[in-house]
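Trainee: following is a predicted model, sequence given first.
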Amino acid sequence: MPAPTLQIFNSPCKSVCRMDDRFGWCVGCRRTRAEIKAWSTATDGEKMAILARLPERAAAETRLLSEGGS
């Protein structure tokens, strides 16, 4: 029987590391403090779930900023 496929997820960190309180996430990677803290011990499934949330956060941030939100 073949060995199961190993999933490895690199951190989405962009080395900006500054929290934006307007949004509640890092301006670089768009993860919350809890997600950043949990990343090193998260399962592949948990990492996939975190990564899946990031595009919508980017879109929400863009929408808010384009509407003149501060």
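Mentor: Yep, that arrived.
Trainee: going forward, measure contacts and count neighbours with C-alpha atoms only.
Mentor: Fine.
Trainee: what about the residue nearest the centre of the chain, distance to Lys37?
Mentor: Nearest residue to the geometric centre of the chain (C-alpha atoms, centre = their mean): Arg31, 3.5 Å. Arg31 sits 10 Å away from Lys37, going by C-alpha to C-alpha, to the nearest Å.
Trainee: again with Arg18
Mentor: Counting by C-alpha to C-alpha, the gap from Arg18 to Lys37 is 14 Å.
Trainee: comparison target, given below:
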Amino acid sequence: MSRVSDKVRSPCVSVCALDENDTCIGCQRTGDEILRWTSMTNEQRREVLRKVAEREKKVSL
């Protein structure tokens, strides 16, 4: 049984604005990823976080 505390937490930093690529400038998730976050499994959330990390690398270049 999964507890709430076991869920992968959202990367939201309360800076919510989508850029021209439909990516949030605060958390680097796409609009679709943000909308689906609450219904995702922990594994799906981890995959989104991997993608977020890649997007963050590109932004910092």
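Mentor: Alright, I've got the coordinates. These figures come from a predicted structure and were not determined experimentally.
Trainee: may I have the TM-score of the superposed chains?
Mentor: After superposition, the two chains reach a TM-score (TM-score structural alignment, normalised by the length of the second structure) of 0.83; 59 aligned residues with a C-alpha RMSD of 1.6 Å.
Trainee: what about the spatially closest residue to Ser10 of the second structure that is not a sequence neighbour, how many residues nearby?
Mentor: Spatial nearest neighbour of Ser10 of the second structure, excluding adjacent residues (C-alpha to C-alpha, 6 or more residues apart in numbering): Trp37 at 7.7 Å. Neighbourhood size, Trp37 of the second structure [other C-alpha atoms under 10 Å]: 17.
Trainee: look at the counterpart of Trp37 of the second structure in the first structure and give its secondary structure.
Mentor: Using TM-score structural alignment, the partner of Trp37 of the second structure in the first structure is Trp39. Classification of Trp39 of the first structure using DSSP: H, G, I helix; E, B strand; the rest coil returns helix.
Trainee: any idea how far Trp39 of the first structure is from Arg57 of the first structure?
Mentor: 18 Å.
Trainee: the helix of greatest length in the second structure vs the first structure, mean deviation?
Mentor: Taking DSSP state H as the criterion, the second structure has its longest helix at helix 42-60. For helix 42-60 of the second structure, the mean deviation from the first structure after alignment is 0.8 Å (mean C-alpha distance after the TM-score superposition for the first structure).
Trainee: how many other residues sit next to Val48 of the second structure?
Mentor: 21.
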